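In: sequence and predicted model, in that order:
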Amino acid sequence: MKDNIISTADSIIKDINSKIYSPIYLLMGKEPYFIDVITQALLNNVLTEAEKDFNQSIIYGKDIDVYELLTMARRAPMMSNYQLIVVKEAQQLNKIEELDSYLKNYLKSTILVLNYKYESLDKRSEKKKTFLKNVSQKGILFESTELYDSQIPDWIIKNVKEQGYQIQKHIAIMLSEFLGNDLTKINNELTKLFLNLKKGDDIPEKLILSNIGISKEYNIFEFQKALASKDIIKVNKIVNYFISNPKENPLIKIINFLYGFYSKTLTYRYYIDVKEKDISSKMKMQQWMLKDYTEAASKNSYNKLASVISIIKEYDLRSKGVNNNSTDSGELLKEMIFKILH
């Protein structure tokens, strides 16, 4: 599903924009971005502004009983072809599988949208399994999985192009490495950048550096390069910069980055005798993304990398107060980096 999650979402949105609707949309999964985008497409297209007053309902799962929802779904629209019901946080709707009875005799005039975020409906229950099967047959069942890190730059390029702007691949990589895989956050930051551009413009690196708070020299990807090459002087400069700017560079963010980087390096080290294109496949990363992992793996043994993972876990706990009564986050970061590099 990860490989075609974007195209599947695009296909659903294309139908919505073409006024081709389904009676029920169950949008579930760990990645909220696609759930939100599909829902917004429905809110923008199904009803006119005049029709929304009587025919659009946005409710939360914790605030409604499933049987009340069934009653709402069976209600006819007023002076409109459709009524649109959006249930946000549908994972909090108790006995959601009871909606299966509605699917046996649903109204074509009702469009029911269930936003089941951050998880998927448990398929171990027979009733829920039957409900999922019937949703997929009668409407849209969409599982919104998180993208792999290697997919984020291409998604950024696609997103920017769809908004009428341009972005170079290395800039998209910079954004993905700095902002991570939170698509909603990335989209929000891109929207802010667009305010400074004309349609068709290329997003310049300097605009990102000035607007998103990325230092050209002292950022997380320059940190990764310095760690990979064991450039101790540069590593220490960046560490001091991070300590001086704790709001933009909290210790927990750095620890999460380090854990991700060294875990992937350990995986690369395990496959070091395998051809690079095969390692790329096993790590679910494009070949051009392997450079720093290649260098870090060449400078650290498998046992050393395993030890580094243990060090990071230790300092993760210490940053949360375990076995640490007084050492501040700056000192913890210095200690951890020293142990990693020596």
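Out: Perfect, I can see it now. Numbering: from 1, shown residues only.

In: C-alpha from now on. contacts and neighbour counts both.
Out: Noted.

In: can you map out the strands along the protein?
Out: Along the chain, the segments classed as strands by DSSP state E run 24-29, 56-60, 83-88, 110-117, 140-143.

In: need those in JSON lines (columns: mean neighbour count and distance to I238).
Out: Putting the strands of the chain into JSON lines (neighbours: other Cα atoms under 10 Å; distance: least, Cα to Cα, whole Å) gives the following:
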{"stretch": "strand 24-29", "mean neighbour count": "23", "distance to I238": "37"}
{"stretch": "strand 56-60", "mean neighbour count": "15", "distance to I238": "45"}
{"stretch": "strand 83-88", "mean neighbour count": "23", "distance to I238": "42"}
{"stretch": "strand 110-117", "mean neighbour count": "24", "distance to I238": "37"}
{"stretch": "strand 140-143", "mean neighbour count": "21", "distance to I238": "40"}
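
In: and those strands as JSON lines, adding distance to A296?
Out: Shown next, in JSON lines, are the strands of the chain (distance: least, Cα to Cα, whole Å):
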{"stretch": "strand 24-29", "distance to A296": "34"}
{"stretch": "strand 56-60", "distance to A296": "48"}
{"stretch": "strand 83-88", "distance to A296": "44"}
{"stretch": "strand 110-117", "distance to A296": "37"}
{"stretch": "strand 140-143", "distance to A296": "36"}
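
In: included below, for side-by-side comparison, is a second structure:
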Amino acid sequence: MKQLRKDISAGKIKPVYFLYGPESFLKEELAGLVKTRAFDSTEEADLNTTILYGQDITLGEIVSRASEFPMFTQRKLLIVRHADKIRKAGSPKLQKQHIEQFARYCSNPADSTILVLDAGEMDSKELQKAPWKDLRPFRHDFLKIRHPDVFAAERAESYGWEFEPEALKAFSAYIDPTAREIAREIEKLVMYASSQRKKGRITANDVYDCVGISKQYNVFELEKALAAKNLRLCSGIALMIMEQEGLKDGMMNILRYLTTFYMRIWKVHSPGARQQPLSETAKMLGMYGKQEYFAKNYLDYASKFSLQEVERSLLALRRTDAALKG
């Protein structure tokens, strides 16, 4: 995806883009980047950009619109949202003709049109069928973000800022792990940090202040109390988190964090896990980038919690999750 953005930013724009997957924010952002780089001014971009919706248009109509020459400019941008819901033609015969027209267009797209097809989540079998198979050379998938912390760190770096390890840990634990939410919160966080100092490092205090996390009662303090096996302190922190965040949201946040906590300890208990390099342990635990810094904590936790204790805890968390979800 980095290379795709780099190419578009450099003005290397293709005549067709087929963007599919659940991360709508990233697809919209990429289409916006195409729009910015394809035209000399905002006015020209607005005048020569058309947005259509799949449920309102057929393949034949898309080909027809894409084949039209632009007015008063060298090229135009045609964006089709919900492309996976493109309306079928009135008869099977006509639909077949439309598919054939679309295949011909994909093999020789118009130089004067940039066609961006934005589709939702699609399975691999569907992508092998017409008309999607004809879009193979133009395909870019936007799957759900697998590592929100890595995405957040990269997003901050694009603004010229770097997370301190504790700050990234706090941010990743409390932000909804979607591209849209992360991007929105990073923008707010960068604005806040910029008001405190020149470009540099985002601190844990920046995250606490901007995101609204209590410095005293949060899941990180809960983790420390749990590692110390201080039941009284664990209960107190958990109650305060639920009071601050609301009963249900606070409980779900605690549940999600503790499940990750115990799953990581469970993995460290696997044969040979403690003999491998720390970087490999971090990878096994799903801790990337600056999160590797905390992988060593789990080696210590594994010595404090037996495998049986961990498995009992995971079972209790699973039952709690089922009860909360009804």
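Out: Arrived safely, thanks for sending. Computed from a predicted model, the values in this text were never measured in an experiment.

In: wait, which of the strands of structure 1 is closest to N181 of structure 1?
Out: strand 24-29 (14.9 Å; Cα to Cα).

In: once aligned to structure 2, how far is the longest helix seen in structure 1 on average?
Out: Ranked by number of residues, the top helix in structure 1 under DSSP state H is helix 251-270. Once fitted to structure 2, helix 251-270 of structure 1 is off its aligned match by 2.5 Å on average (mean Cα distance after the TM-score superposition for structure 1).

In: quick one: buried residues of that helix?
Out: 251, 254-255, 257-259, 261-269 (16 or more other Cα atoms under 10 Å).

In: report the two of those separated the most.
Out: Maximum distance among the buried residues of helix 251-270 of structure 1 (Cα to Cα): 26.3 Å, for L251 and R269.

In: structure 2: which residue goes with A297 of structure 1?
Out: Counting by TM-score structural alignment, A297 of structure 1 lines up with A302 in structure 2.

In: once you drop chain neighbours, what's closest to its match?
Out: I265 (5.5 Å; Cα to Cα, 6 or more residues apart in numbering).

In: check the gap between the one you found and Y257 of structure 2 for me.
Out: Shown here: I265 of structure 2 relative to Y257 of structure 2, a distance of 13 Å by Cα to Cα, to the nearest Å.

In: what of R319 of structure 2?
Out: Applying Cα to Cα, the value for R319 of structure 2 to Y257 of structure 2 is 15 Å.

In: got a list of what the residue mapped onto F34 of structure 1 from structure 2 touches?
Out: F34 of structure 1 maps onto L26 of structure 2 when the alignment is built from TM-score structural alignment. When contacts are counted by Cα atoms under 8 Å, 6 or more residues apart in numbering, L26 of structure 2 touches F142, A179, R180.

In: surely the last one is in contact with P22?
Out: So that's R180 of structure 2. No: R180 of structure 2 lies out of contact with P22 (Cα atoms under 8 Å); the separation is 11.3 Å.

In: between the two, which has more neighbouring residues?
Out: Counted by other Cα atoms under 10 Å, R180 of structure 2 and P22 do not tie: P22 has more neighbours, with 17 against 14.

In: isn't that one right up against D123?
Out: No: between P22 of structure 2 and D123 there is no contact under Cα under 8 Å: 11.6 Å.

In: neighbours around the residue lying closest to T203 of structure 2 once chain neighbours are set aside, how many?
Out: Sequence neighbours aside, A167 is the residue nearest to T203 of structure 2 in space, at 5.2 Å (criterion: Cα to Cα, 6+ apart). Neighbour count of A167 of structure 2, defined by other Cα under 10 Å: 19.

In: next, count neighbours for E126 of structure 1.
Out: Neighbour number of E126 of structure 1 under other Cα under 10 Å is 11.

In: ditto for the one 10 residues further on
Out: A total of 15 residues lie near S136 of structure 1 under the criterion other Cα under 10 Å.

In: and it, how far from E143 of structure 1?
Out: 11 Å.

In: repeat that for T39 of structure 1.
Out: Using Cα to Cα, T39 of structure 1 is found at 14 Å from E143 of structure 1.

In: would you map the helices across the stretch 51-200 of structure 2?
Out: Secondary structure of the stretch 51-200 of structure 2 by DSSP state H, counting those that start in this stretch: the helices cover 59-67, 92-107, 124-127, 148-158, 165-174, 179-196.

In: one step back: overlap between the contacts of L26 of structure 2 and structure 1?
Out: Retained in structure 1: F142, out of these (criterion both residues aligned by TM-score structural alignment, their matches' Cα atoms under 8 Å).

In: could you dump the contacts of L26 of structure 2 to a markdown table with distance to L94 of structure 2?
Out: Formatted as a markdown table, those follow (distance: Cα to Cα, whole Å):
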| residue | distance to L94 of structure 2 |
| --- | --- |
| F142 | 32 |
| A179 | 39 |
| R180 | 39 |
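
In: and of the contacts of L26 of structure 2, the nearest to A153 of structure 2?
Out: A153 of structure 2 lies nearest to A179 out of the contacts of L26 of structure 2, by Cα to Cα, at 12.1 Å.

In: verify the stated contact: that closest one with K27.
Out: No: applying Cα under 8 Å, one finds A179 of structure 2 not in contact with K27, separated by 10.3 Å.

In: neighbour count winner among the two?
Out: Using other Cα under 10 Å, the more surrounded residue of A179 of structure 2 and K27 is K27, with 24 against 19.

In: from what I see, that one and F142 are in contact.
Out: Yes: between K27 of structure 2 and F142 there is a contact under Cα under 8 Å: 7.1 Å.

In: please enumerate the shared neighbours of the two.
Out: L19, Y20.

In: for stretch 153-169 of structure 2, the distance to its chain's centre please.
Out: Put simply, stretch 153-169 of structure 2 sits 15 Å off its chain's centre (Cα atoms, centre = their mean, to the nearest Å).

In: go on, stretch 130-138 of structure 1?
Out: The answer for stretch 130-138 of structure 1 is 26 Å, by Cα atoms, centre = their mean.

In: stretch 229-248 of structure 1 now?
Out: 27 Å.

In: just stretch 228-245 of structure 1 next, same as before
Out: Put simply, stretch 228-245 of structure 1 sits 28 Å off its chain's centre (Cα atoms, centre = their mean).

In: next, the buried residues of that stretch.
Out: So stretch 228-245 of structure 1, judged by 16+ other Cα under 10 Å, has buried residues A228, S229, K230, K234, V235, N236, I238, V239, Y241, F242, I243.

In: tell me which residues are up against stretch 218-228 of structure 1.
Out: 174, 177-178, 232, 234-235, 237-238, 241-242, 254, 261, 292-293, 295-297, 299, 341.

In: so which residue is dead centre in structure 1?
Out: In structure 1, the centroid-proximal residue (Cα atoms, centre = their mean) is D182; its distance is 3.6 Å.
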